[in-house]
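A.B. asks: What follows is a predicted protein model with its sequence.
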Amino acid sequence: MLLHVSAAQRPAICIPATNSLRSRLRSTGPALTWPRPFAAAAFAAVIGRAKRSFAVGSMAKEDPHLWLEEVSGEKCLHWAKEKNDVTLKKFGHPEGTKMYTKILEILESKDKIAYVRKVGDFYYNFWQDADHVKGIWRRCTLEEYKKAPLEVNWELVLDLDALSKAEGQTWVWHTPKFIDLGPDEPKDICLLHLSPGGSDAEVIREFNVEKKEFVPEESGGFTIKECKSGVSFKSRDVLLVGTDTGADGDMTDSGYPSQVREWTRGQALKDAPITFHGPTTDVVSYSDRYFDRGVFHESRGRAITFYTSQYRWLHEGQWKIVDVPEDMNLSTFGDRFQFQLRSVWEVAGRSFAQGSLLSISIDSFFSGDLGKMDVLFAPTASESLEDSCGTRNYLVLSILEDVKTKLMFWEYKDGSWINRGEEGLGMESCSLAAVEADHSDELWVTVFGYTRPSSLFLMTVEDLCAGKLPSMQPLKTLPSFFKSDDIEVQQYFATSLDGTKVPYFQLSKEGIACDGSNPTLLYGYGGFEISLTPLYSAARGVAWLEHGGVWIDANIRGGGEYWPRWHQAALKANRSLAAICAPVCHSRIFDPENHQFLEEAEEANVPSPF
């Protein structure tokens, strides 16, 4: 028989849930749907709201499981121990087994790529290993970074382990925000975001990277107490801050800023004037100022829900409403707005399909000349926009064509967009990051796949567009932790009950016998418009594929594979993991009579379709 164990029945090693967040940022420039840290925070807020109460008839009731959110609470820890004991009694303790030891060695391996971020003349990296559990922040020159990993001469900027010990606090690293006042101004100070114990709340402290030390409060250094805050530099001595000062209306019902203050160095934060506020029923309100390809932008926004926002823009000295659909994602490319649509937009006598990427000069937009809208991407039945990356003069789009990645290149020249063609990646994936978007067309390109560990390349957009990636030597690469030369990756399509074609990837040994004897794991994820694309997993390789197991990744609806219609089609009863079972059984990869197992889907807390 085909055995499915539901989430409620399945024993599992339980770890009390932390507030880890799944970011949904999709951006073509520095201005995101919500500026960091709020994009990911809103996800937690929306889910948190849903968890805190539920409706029965017309009455709202408290969630009886709210205590599970107290991750270090005695009741929560006791519950986790009870569930662990059930699992260990049934399956035995994994520690000490050969497989456990092998996987642990992989997870703790120092063979990691030290990804860097260029700021000024240096390339910064945050690194954690067995010797630096909480981590060290370090930097080097490009010449050093190009050396073999063990030969790089890193300069220590901050030791988080030493800081935690000295201050008696367990600090967890969050991404710092550097000052950026234009190409002629130094980037010598930043705001370090440090989380006590790994919570969403952060302590924000000004740090001088030249002196490699915090700027003391008594010397006028900016410090924001533990809170789910948002902050942006307006100038060297002025911050735009959303945080809890104790005043009424500071925070939303979701626990994020509702008001923004303009805080001048040396001033008490509670005395800083409020410059923008939104309803406390929103997820968050924020303000941001940044430099993008020669243009300063200052914006204000309300994240009404996870998928809807309203924007205001400082244009020609006046605050103006950005009159666009609330579910649209907004970013910038120099002096242009970029719009990614989640619904059809009828404007200026034209109709733009959901999932499209549009571009228009900010001056044209606010003058009402919307007929000048450029279409950089329009979805088809098989294509969707997965991501985008902008350099000084180029915009590179990552497009999924039936879940396989291809890149589309646009050059911005003399005020117009020029299409420079496409390059396909086959069964492999890639991630792109600009080295320094304001100044160059260089990219960090990371390539990976089901059987290919990550390789990092440093190259120009021109070379990537010219198809030179396959012939280039990677700057950094991960080792292959499992034997993959005999692993075959194939893509198939199942048909859902409503006739929709549902893609899935199958990983197995080459020449697998279709006799129903193959142990098979079926995995699916469909939620929050996140696509399930080819990804290297060493643990999956050593624990499953090397032993003849078959792995299937199902691109069930709810994800972003055919974004956004694919996600919206699955919001009710149209999940489709079960549709994958029929063709897999029919192919005789496995036989239900052989007691093979299927792993259930992760579907954003939606019950399994079985």
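C.D. replies: Nice, I can see it. On a predicted model such as this, the values are computed, not experimentally measured, just so you know.
A.B. asks: For the rest of this, base every contact and every neighbour count on C-alpha atoms.
C.D. replies: Noted.
A.B. asks: Name the SS class of Thr280, please.
C.D. replies: coil (DSSP: H, G, I helix; E, B strand; the rest coil).
A.B. asks: can you tell me which residues contact it?
C.D. replies: Residues counted as contacts of Thr280 (Cα atoms under 8 Å, 6 or more residues apart in numbering) are 249, 251-253, 258.
A.B. asks: for comparison:
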Amino acid sequence: MISATLLTAAGAPPPAPADDPYVWLEDWTGPRAMQWVEAENQATVATLQGDRRYKGFYDQALAIASAKDRIAMPMMIGGRIFNFWRDADHPQGIWRVTSEADYATEQPRWETVLDLDALSKAEGRKWVWKGASILDPEEKLALIHLSDGGEDAVSLREFDLQAGQFVQGGFDVPTSKQNVDWGDEDTLLLARDWGDGSMTASGYPFIVKAVKRGSPLSAAVEVYRGAPTDQLGVYPMLLSDGDDNRAAFLVRGVTFFGNETYLLTAAGAKKLPLPAKSSLQGLVQGELLIQTSEDWTSGGVTVPAGALASVPLKALESGEALSPRILFAPNERQSIDGVAATRSRAIVTINDNVRGRVLSFAPGADGWTSQAVELPDNATISTVAATHRNDRVYLSVAGFLAPTTLWAMDAASAAPVQVKAMPARFDAAGLVVEQYEAASSDGTKIPYFIVHRKDMKRDGSTPAIMTAYGGFEISMTPSYAAIMGKLWLERGNSFAVANIRGGGEFGPAWHEAGRKTKRQIIYDDFAAVARDIFARGLSSPAKFGIYGGSNGGLLMGVQFSQHPDLWKAVAIQVPLLDMVRYEQIAAGASWVDEYGSVSVPEEKAFLETISPYRNIRAGVAYPTPYVWTTTKDDRVGPQHARKFAARLKEYGLPYLFYEDLAGGHAGDADIEQSARLQAMQMAYFARELEGK
């Protein structure tokens, strides 16, 4: 990805192609581009924040985001419970701690250990929390990841978890795109921008060095080097289990989905015989957990794509032949959603026809044994916290109409108990959730959910909005959308989620079906779901809106250009839109494994057919889109959204464009920004679908 530093060093953007007069808007924070942004923002703010419904939407969204009776999701560190919390008094957030016993009470007594609002005020920066790396096994020290305004680039600062303060003279690593883990108390394994030639074309670090306490970065010793052609760079990873097994790994992201995995030994980095499309998921009693995205045959055992298997750590260390043991192999309607390692178990959350399930696996001499965990049905289930130091696990459960609940269990017994519940944020009385299937252009059945009033008229008159993602093997599952419920469903409107191909709802094959030049089927899936909704009378094109972000923003751009007659409103969030030049914008070069490359003639030809920016046509009756992004987005970049809006303006087509100056790719610098973006988007949908 192109960082601000790299852009400055590189100078002005490359010359504009003959058919692209808006390359100057790719100048990330250039004065001419920012003047254009300011003028566009003024017009859109006047329209959307001036809407009669905006103030109410904003107040409701802010109240939900800052409610003090939300569940404080736990982090288990050193026998205590930590939590990162935002509310009206702490819009950027505080990191706080309490005891395990006190956390179990209705009103835990929290002690603040880090106040980001106070830190930002003292240092004149807008610090955004990006997590913490904890030193194992002592769990007394942490590296705090701080982002200026929400960028992916972060600063790293050492923090004493017992004293509750930054370590004087401790590790303090300046801002970069960087990947880090602890080697030991006095050593960091760090991949970052080390200077000229140390970052990939997509802006990720590919050189790992050992940084010693008290030594400058210039004295760091190289541990491993990938290549500048790598798409994702190199990531250090330390894994431990409750039996004192410990190993350092390096994952080299040669492509977005293809890795080389190395074990770090005294003699250097040792390449492991693991499949390229696989990921390390934890360590349990000396067994390394490996999730696959392709078939893997080793030692006479074939592990299917989408499965979870294990191999002994000792076998990797000794170099002996690997005979993996399979924990879970999904059927065609299942996929693994998450894996967590505890002291004696592997906790696996799965999607079963887009419904959450949990399985607990125990290692034994004859393989792994499984036990189902009984939790509410028709919901999304996620592991919130687990640790290899004990078998305590926290799980969240949520559905479209079911507020999030938190469950605790001992992994060895697999008997969960609800410990916390979020109050309802909207009136769900009279609402129902239905799951249907639509036939896509090739006949494949595409599932989708729709939430609506039980007594609604099925005559197409109900305003509805639908979202999807359709890429990178990422699943869209039921969740408690409190703001959607309060600002949209309570008004008698409907909401739909489409489980289109490209995602991970049904495993790697569901994703692979729409990768690179096969991608048109993803867009066909989405349109097919919309048509199915219309055929059932659940809504109609005149009352139908769609939205999506990032890759989902590309999806919205394609739907806008390919099917303008199906939508009345299209919200395009932090999007990719210029698919001919996406590799040259921000982190675009890292996604060639998903989209293809213009350097390959067949793939270039396909990208030209789907690129929303390249396929806008003058004189077409498009709906009025709302295109929004953030200046601090150093992943996708605001350049796509800017150029798309500029082309619409050139053709005299109606549009709304907004670029928030903070927030990064997630648009979440603080709760006020989140509420503002939600309220503006909902004001847009209300104007277009309910009437001005």
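C.D. replies: Right, received. Where do you want to start? Fair warning: this is a prediction, and the values are worked out from it, not measured in the lab.
A.B. asks: out of the contacts of Thr280 of structure 1, who's nearest Pro519 of structure 1?
C.D. replies: Closest approach between the contacts of Thr280 of structure 1 and Pro519 of structure 1, by Cα to Cα: Asp253, at 48.0 Å.
A.B. asks: Tell me which residue of structure 2 lines up with that closest one.
C.D. replies: Aligned counterpart of Asp253 of structure 1 in structure 2: Ala201 (TM-score structural alignment).
A.B. asks: did I read that right, its match in a helix?
C.D. replies: No - Ala201 of structure 2 is assigned coil when assessed by three-state DSSP, not a helix.
A.B. asks: now the contacts of Thr280 of structure 1 in CSV, with distance to Thr223 of structure 1 and neighbour count?
C.D. replies: Conversion of the contacts of Thr280 of structure 1 to CSV gives the following (distance: Cα to Cα, whole Å; neighbours: other Cα atoms under 10 Å):
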residue, distance to Thr223 of structure 1, neighbour count
Gly249, 21, 16
Met251, 18, 28
Thr252, 22, 19
Asp253, 24, 16
Ser258, 19, 28
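A.B. asks: and the gap between the match of Asp253 of structure 1 and Ser3 of structure 2?
C.D. replies: Applying Cα to Cα, to the nearest Å, the value for Ala201 of structure 2 to Ser3 of structure 2 is 11 Å.
A.B. asks: Pro423 of structure 2 now?
C.D. replies: Counting by Cα to Cα, the separation of Pro423 of structure 2 from Ser3 of structure 2 is 41 Å.
A.B. asks: Neighbour count: those two, which is higher?
C.D. replies: Using other Cα atoms under 10 Å, the more surrounded residue of Pro423 of structure 2 and Ser3 is Ser3, with 23 against 13.
A.B. asks: is it true that the more buried one touches Gly203?
C.D. replies: Yes - the criterion here is Cα atoms under 8 Å, and Ser3 of structure 2 meets it with Gly203 at 6.7 Å.
A.B. asks: Quick one: map Val584 of structure 1 onto structure 2.
C.D. replies: So Val584 of structure 1 corresponds to Ile533, using TM-score structural alignment.
A.B. asks: before we move on, what SS does its match have?
C.D. replies: Using three-state DSSP, the structure places Ile533 of structure 2 in helix.
A.B. asks: That one: neighbour count?
C.D. replies: Count around Ile533 of structure 2 with other Cα under 10 Å applied: 24.
A.B. asks: ok, it - contacts?
C.D. replies: By Cα under 8 Å, 6+ apart, the contact set of Ile533 of structure 2 is 539-540.
A.B. asks: cool, the one 3 residues further on as well?
C.D. replies: When contacts are counted by Cα under 8 Å, 6+ apart, Arg536 of structure 2 touches Arg458.
A.B. asks: Have a look at structure 1 and report its longest helix.
C.D. replies: For structure 1, the helix with the greatest residue count under DSSP state H is helix 74-91.
A.B. asks: And Thr460 of structure 1, what's its match in structure 2?
C.D. replies: Counting by TM-score structural alignment, Thr460 of structure 1 lines up with Asp410 in structure 2.
A.B. asks: does its match really touch Asp391, like I thought?
C.D. replies: Yes - contact criterion Cα under 8 Å: Asp410 of structure 2 and Asp391 qualify, at 5.4 Å.
A.B. asks: Neighbour count for these two, which is higher?
C.D. replies: Shown here are Asp410 of structure 2 and Asp391; by other Cα under 10 Å, Asp391 has more neighbours (21 against 16).
A.B. asks: so the more buried one touches Ala408, yeah?
C.D. replies: No - counting by Cα under 8 Å, Asp391 of structure 2 does not reach Ala408; the two are 10.3 Å apart.
A.B. asks: how about the helices in the stretch 1-150 of structure 2?
C.D. replies: Listed in chain order, the helices of the stretch 1-150 of structure 2 (DSSP state H, counting those that start in this stretch) span 4-10, 31-48, 54-66, 100-103, 116-123.
A.B. asks: what's the mean deviation for the longest one versus structure 1?
C.D. replies: In other words, helix 31-48 of structure 2. Compared with structure 1 after fitting, helix 31-48 of structure 2 has a mean deviation of 4.5 Å; criterion: mean Cα distance after the TM-score superposition for structure 1.
A.B. asks: Please apply the same query to the shortest one.
C.D. replies: Its aligned residues in structure 1 lie a mean 1.8 Å from helix 100-103 of structure 2 after superposition (mean Cα distance after the TM-score superposition for structure 1).
A.B. asks: Residues contacting that helix, please?
C.D. replies: Under Cα under 8 Å, 6+ apart, the answer for helix 100-103 of structure 2 is 79-81, 108-109.
A.B. asks: just the second one next, same as before
C.D. replies: Taking Cα under 8 Å, 6+ apart as the criterion, the residues outside helix 31-48 of structure 2 that touch it are 24-27, 54, 642, 656-659, 680, 683-684.
A.B. asks: Give me the number of neighbouring residues for Phe528 of structure 1.
C.D. replies: By other Cα under 10 Å, the burial measure for Phe528 of structure 1, its neighbour count, is 20.
A.B. asks: I figured it hits Gln568, correct?
C.D. replies: No - judged on Cα under 8 Å, Phe528 of structure 1 makes no contact with Gln568 at a distance of 9.6 Å.
A.B. asks: Name the residues contacting each of the two.
C.D. replies: Residues touching both Phe528 of structure 1 and Gln568 (Cα under 8 Å, 6+ apart) are Gly558.
A.B. asks: which one of the contacts of helix 31-48 of structure 2 is nearest Val211 of structure 2?
C.D. replies: Distances from Val211 of structure 2 to the contacts of helix 31-48 of structure 2, taken as Cα to Cα, are shortest for Asp27 (34.2 Å).
A.B. asks: Many thanks, I have nothing further to ask.
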